[in-house]
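1. Predicted coordinates and the sequence they were generated for:
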Amino acid sequence: MSAEALPVATPAQVRTYARRLIVRHPRALAGVLALHALAAATGLVTPRLLGELVEGVRDGHAAIDAVGLAIAGFVTVQAVLTRYAYFASARLGERVLAELREEFVDRVLALPLSRVERAGTGDLVTRASRDVDTLASSVRYALPETLVAVVVGGFTAGALLLTGPLVALPALVTAPLLWAVMRWYLPRARGGYLRENAAWSRIAAGLTETVQGARTVEALGLAGRRHARGDADIAESYRAERYTLRLRMVLLPAAELGLVLPVVATLVTGGFLYIHGHASLAQVTAATLYAQQLIEPVDIVLFRLDELQLGGASLARLLGVGHVPPDRAAGGRVPEGERLTARGVRYSYRPGQDVLHGVDLDLRPGERLAMVGPSGAGKSTLGRLLAGVDGPRAGAVTVGADGGVPLVELPLDDLRGHVALVTQEHHVFQGTLRENLVMARPGASDAEIAQVLEAVDWDGPGLDARVGAGATGADAATLSPAQAQQLALARLVLADPHTLVLDEATSLLDPRAARRLERSLAAVLDGRTVVAIAHRLHTAHDADRVAVVEDGRVTELGTHDELIAREGSYAALWASWHGTP
């Protein structure tokens, strides 16, 4: 099944979010703009003073010392104002960036698990790493510098116009060129950068799959195929980046040309106007200096515009995570009882290709049900539906008496109080072993934690040991895969849901250890409903009932002895398990 990329926010949604983000801090934003405006206004005095100085020198009555001191004073004031303006910009930018990151984490945590799995790890990892870093760079550097450049450029253009309309006109000589280039560039930039980021997502997904499945790749001789996949992903990324590079190769040279011509045009035209008496020497000097001053803000705007487009594409991808529709709608009903029932359940990963075909299953509260069957029969899929991770395409999985409440109508917090799933996949968070456990029940005492660890036959490090990827220090400990699986089971026991779905939850343990652990768990979980999906048939032997799943259907249901007596599929599996003909 190919990965299904997460959605991307539209330009209108990005603009709406950006406006909403700006108005959250009106006072801070007003302070930043005021400081930059004062700094820009202070910097506009020097060209006017120099223009007057040049004309005074020509006329022979220049006050050079006084003008020099005035220029030095204004430059000093401008430097101080600029320093505080950039400090205020940086502080506001970091605050906005922190809010963006926190909101992104909230959106990720709210994602339906089924949608995350369909998207694959590459897309989400790339958004959480590369897109966040790109947006951070835009917020820290491109956005404040562009804001400053717009303010400074606006004040400088106003000063140039006040110097004299005739000497100001030549500065507009490149406006048509820049307008045409921007009209060509902007519609293409967003799509180009979105394709570039999507290509990075595919590279990350391919690398993650290869690393996680390295042993399988080596065992099945798939290295050549994985190399080919990597080459294809890199080639696609290369094409996407070449496209955005071509955009920059048009934008930046045009920008450089547009920055030089206004100064030359102002100087030449100003000289012509001065010769014919239409402008004074002071006006020509000031206008030329203002045109020179316009170079930096315009250059910053055009140069940073490309980074803002890249940051905008990243923001669209981050906001898109929040536009994934929920996979459940709370119905408001409270289940009465803990009876788990599946009626007419059908499910498909692809339209028109059901993997479950009208499954009916009624779990008795407090019983242990083992689900067995050949690989690919639909056991894990049915387990996910019984745990409420996925919703059925047709039919319903309910909890409670008298028809019950569909699991997809329960909020996640309520759902996990009724039923929880433990699979072969698990994660050890960076922190102490105690912190890894109490996240299942924050108020758990050390005595309760010790009881839970004893229930899973824990033989690993103590509660204060630091575990997880990257754990360092004298108290750091590395958990084996089997210990990580025991930790996941301990969390589940501590969470204390009424119904547990265990999908090969002891697969990483050796058979003897698995057998011992299952017996320990049976004692702790006594009175709770347990659905155990297993290939080791001793689990089925110990269960109250056994469900045989074949081709997406429950073909046999009964006790171990009843199914052996029927001499059907289960009896054949049992005979094969024991090596009897």
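-> Now that the structure is in, tell me what you want to look at. Residues are numbered from 1 along each chain as shown.
2. make it CA atoms for all contacts and neighbour counts henceforth
-> Will do.
3. for the spatially closest residue to residue 140 that is not a sequence neighbour, what are its contacts?
-> Distances taken as C-alpha to C-alpha, 6 or more residues apart in numbering place residue 93 nearest to residue 140, at 5.7 Å, with adjacent residues excluded. Neighbour list for residue 93: 139-140, 144 [criterion: C-alpha atoms under 8 Å, 6 or more residues apart in numbering].
4. now the helices: where do they sit in the stretch 151-300 of the chain?
-> Defined through DSSP state H, counting those that start in this stretch, the helices belonging to the stretch 151-300 of the chain, from first to last, are 165-168, 175-212, 214-219, 223-275, 281-320.
5. try this one side by side with the last:
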Amino acid sequence: MAAAPAPPVTATTATTTTTATTQPGGREALPIATSAEVRQYAARVARIRGRDLVLTVGLFALAAVAGLFGPRLLGSLIDGVQKGTTAGHVDTIVALIALFLIVQTVLTRYAKLAAGKFGEGVLAELRENFVSRVLELPLSVVERAGSGDLLSRSSRDVDMLSMAARYAVPTTLVAIVTVLLTIGALALVSPWAVLPLLVIVPPIGVVFRWYMKRAPEGYLAESARYADLTDSLAETVDGARTVEALGLQRHRIERTDEEIRRQFAAERYTLRLRCVFFPTAESCYIVPVALTLLFGGLGYVHGSFTLGQVTAATLYMQQIMGPIDEMLAWADQLQVGGASLARLLGVAGVPADRQASGEQPEGEDLRATDVRYSYIPGREVLHGVDLSLRAGERLAMVGPSGAGKSTLGRLLAGIHGPTVGSVAVGGVPLVELPLADLRGQVALVNQEHHVFAGTVRENVVLPRPEATEEQVREALAAVDALTWVEALPEGLQTPIGANGQTLSPAQAQQLALARLVLADPHTLVLDEATSLIDPRAARHLERSLAAVLEGRTVIAIAHRLHTAHDADRVAVVEDGVIAELGSHEELVETGGAYAGLWDSWHGRGAAAEQV
């Protein structure tokens, strides 16, 4: 049999170690679990949900046994009619056949309920574990992988696994049990009746082995291509205004077409596997039935078998083809589900970027020591930054775009751990604090604000679900948001986000700041936190926030230099280092880079802010 061409695989397959791989565009894909890890997980689920699994298989086995009585009773009825029987005997046989059909129907119903419970339980546990692990992923890993990989795993792969867990696994187990029981029933009719089945074993075995050798890799490649396509489409949609402004429509269309071609090639490969596997297998089904009729007929003519035996054997042979067909049909879905499971479990293979030491900070001072950071190995963004902040100090970070301000801010907030060096609060490195404790110490608010589907109140209380109505209103008032929130149709209970009230970018930013007020950390990192609000309103908002932030350590990253003017100290970041550090007055008097920025902004930017 000619082998299909290898699929265009760039993702790690389920037969390799758990590792990250490179995607088109330089993105680093999330890891994929090994086949051994998938088997271990399946074995663990079988142990944990052993009772549900045994109940499911047991009920289906009983249903299969009930279904085996019909052909045998029908065969005995035929033999009885040949030899002479009574109407009462015929009625009894017919009644028994009807009874066993009813029993089989009832058992099948409850077996399917048990199978549904088993599948839903497995799926629910996997979803919970997946979501829990995703929420723990280091943000740097998610950023390197891109949104498409994670989106495809949390949507398409979950859906594919859902089919396997709900239907493929229980149905395959039931089919195996049914086939074994039916073979036993055939042997009881006559040992010769099993022989026609042996004829189809070699061709089905060969094509099944050929298929299984190629299917896992093919389906993993298909999922990887789907992730690339999703990522490309997400980038185009998110950056639609940039695409339009720069005239990149043709480029994005060509890139999407290329991703579609790659996806088509991957799906065509798996389709070819199915087009070889299924027709070959299904063409074998009629052979055992035909041989049973042929040999049974010859045996009946020569007096070796009764007509009832031939009838029962033929019915059993037809009956066994159904479960065999289901086994082979669901084998394909099991391969899809196995590939999806490997991708979902692979998320657990991402190493943590922090390890809790159990130490508690002694004080609230924040210190960065010889901090270096690289997004890509060998290409440093920060080069040995040293910075100390006293509790309650206000620091402004300024500098040109791309200088490393936001990167340093993320390290000071504990979002990333430094490649080299240390960022510590109260003497304890931020990466050694549990996430819950870290967010109670340091918080970051940047330009990216997400509005979750829910009410205004639910969005604000995310950091403190137990917050009272009064506390929520105080937080909103602190960021000048209470007035427009109260003007909404249902006030705090107004639905926002998906299918709810649409908020402007400035309003979404105010909600993010209200969350920050409610979280009440002692150190805040504000990365252009008021950039989406017009200058006059932003100035008013920052003054309102000043009262709330009193006594807290504040690190403000901004282009509006009035923030630097109001700060205790100013750090000028250039080319990944702190080029200047001091108060506004000291740096202006020095006449360095900050003085140049201040003169430029004060002469042109300040005037613009008055417009």
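-> Cool, the structure landed. Bear in mind the structure is a predicted one, so any value in this text is a computation, not a measurement.
6. And the TM-score between these chains?
-> The TM-score (TM-score structural alignment, normalised by the length of the first structure) is 0.96; 574 aligned residues with a C-alpha RMSD of 1.6 Å.
7. Ok, which of the helices of the stretch 151-300 of the first structure comes nearest residue 557 of the first structure?
-> Among these, helix 214-219 comes nearest to residue 557 of the first structure, with 34.4 Å by C-alpha to C-alpha.
8. The second structure: matching residues for that closest one?
-> Per the alignment by TM-score structural alignment, helix 214-219 of the first structure matches residues 240-245 in the second structure.
9. again, but for stretch 243-252 of the first structure
-> Aligning stretch 243-252 of the first structure against the second structure (TM-score structural alignment) gives residues 269-278.
10. Pull the distance from the matching stretch to the chain's centre.
-> On the basis of C-alpha atoms, centre = their mean, to the nearest Å, the separation between the geometric centre of stretch 269-278 of the second structure and that of its chain is 27 Å.
11. before we move on, what about stretch 29-49 of the first structure?
-> Offset of stretch 29-49 of the first structure from its chain centre (C-alpha atoms, centre = their mean): 39 Å.
12. So for that stretch, what gets flagged as buried?
-> Buried residues in stretch 29-49 of the first structure, counted by 16 or more other C-alpha atoms under 10 Å: 29, 32-33, 35-49.
13. Need the residues that contact that stretch.
-> Contact with stretch 29-49 of the first structure is made by 22, 67, 71, 74-75, 77-79, 81-82, 84-86, 88-89, 92, 148, 151-152, 155-156, 159, 282, 285-286, 289-290, as judged by C-alpha under 8 Å, 6+ apart.
14. any idea where the strands of the second structure begin and end?
-> When assigned using DSSP state E, the strands of the second structure occupy the ranges 366-376, 379-389, 394-398, 420-425, 428-429, 442-445, 454-455, 495-496, 523-527, 553-557, 569-574, 577-582.
15. what about residue 301 of the second structure, distance to residue 308 of the second structure?
-> 13 Å (C-alpha to C-alpha, to the nearest Å).
16. Let me know the angle separating the longest helix anywhere in the second structure from helix 307-346.
-> Ranked by residue count and defined by DSSP state H, the top helix of the second structure is helix 87-136. Here helix 87-136 of the second structure runs at 10 degrees with respect to helix 307-346, directions being taken by axes from the mean of the first three to the mean of the last three C-alpha atoms, to 10 degrees.
17. sorry, back to before: mean shift of the match of stretch 243-252 of the first structure relative to the first structure?
-> Its aligned residues in the first structure lie a mean 0.7 Å from stretch 269-278 of the second structure after superposition (mean C-alpha distance after the TM-score superposition for the first structure).
18. Could you do stretch 67-81 of the second structure as well?
-> Its match in the first structure and stretch 67-81 of the second structure itself, once the structures are fitted together, sit a mean 1.6 Å apart by mean C-alpha distance after the TM-score superposition for the first structure.
19. Where does that stretch end up in the first structure?
-> Across the first structure, the stretch matching stretch 67-81 of the second structure (TM-score structural alignment) is residues 43-57.
20. Over to stretch 129-145 of the second structure?
-> Following TM-score structural alignment, the aligned partner range for stretch 129-145 of the second structure in the first structure is 103-119.
21. For stretch 68-75 of the first structure, buried residues please.
-> If you call a residue buried by 16+ other C-alpha under 10 Å, then stretch 68-75 of the first structure has these buried ones: 71, 74-75.
22. same question, stretch 590-601 of the second structure
-> Neighbour-count burial for stretch 590-601 of the second structure, counted by 16+ other C-alpha under 10 Å, picks out 593-595, 597-598, 601.
23. mind listing what residue 461 of the second structure touches?
-> Under the criterion of C-alpha under 8 Å, 6+ apart, the neighbours of residue 461 of the second structure are 467, 472, 515, 518.
24. Residue in the first structure paired with it?
-> Per TM-score structural alignment, the equivalent position to residue 461 of the second structure in the first structure is residue 438.
25. again, but for residue 26 of the second structure
-> Counting by TM-score structural alignment, the partner of residue 26 of the second structure is residue 2.
26. And the closest residue to that match other than its chain neighbours, how far from residue 210 of the first structure?
-> Across the structure, with C-alpha to C-alpha, 6+ apart as the measure, the residue nearest residue 2 of the first structure apart from its sequence neighbours is residue 118 (7.9 Å). Taking C-alpha to C-alpha as the measure, residue 118 of the first structure and residue 210 of the first structure are separated by 18 Å.
27. Ok, residue 262 of the first structure next?
-> Here residue 262 of the first structure is placed at a distance of 55 Å from residue 210 of the first structure (C-alpha to C-alpha).
28. who's more crowded, these two?
-> For residue 262 of the first structure and residue 210, the more surrounded residue by other C-alpha atoms under 10 Å is residue 262, and the numbers stand at 24 against 20.
29. Please report the number of neighbouring residues for the counterpart of residue 156 of the first structure in the second structure.
-> Residue 156 of the first structure is assigned residue 182 in the second structure as its aligned equivalent, the criterion being TM-score structural alignment. Using other C-alpha under 10 Å, residue 182 of the second structure has 22 other residues around it.
30. Ok, residue 413 of the first structure next?
-> By other C-alpha under 10 Å, the residues close to residue 413 of the first structure number 8.
31. Now do the same for it: its match in the second structure.
-> With TM-score structural alignment as the criterion, the equivalent of residue 413 of the first structure in the second structure is residue 436.
32. Over to residue 142 of the first structure?
-> With TM-score structural alignment as the criterion, residue 142 of the first structure pairs with residue 168.
33. got the contact list for the closest residue to that match other than its chain neighbours?
-> On the basis of C-alpha to C-alpha, 6+ apart, the spatially nearest residue to residue 168 of the second structure that is not a chain neighbour turns out to be residue 330, at 5.4 Å. Under the criterion of C-alpha under 8 Å, 6+ apart, the contact partners of residue 330 of the second structure comprise 168, 171-172.
34. Residue 330 of the second structure -> the first structure?
-> Checking TM-score structural alignment: residue 330 of the second structure goes with residue 304.
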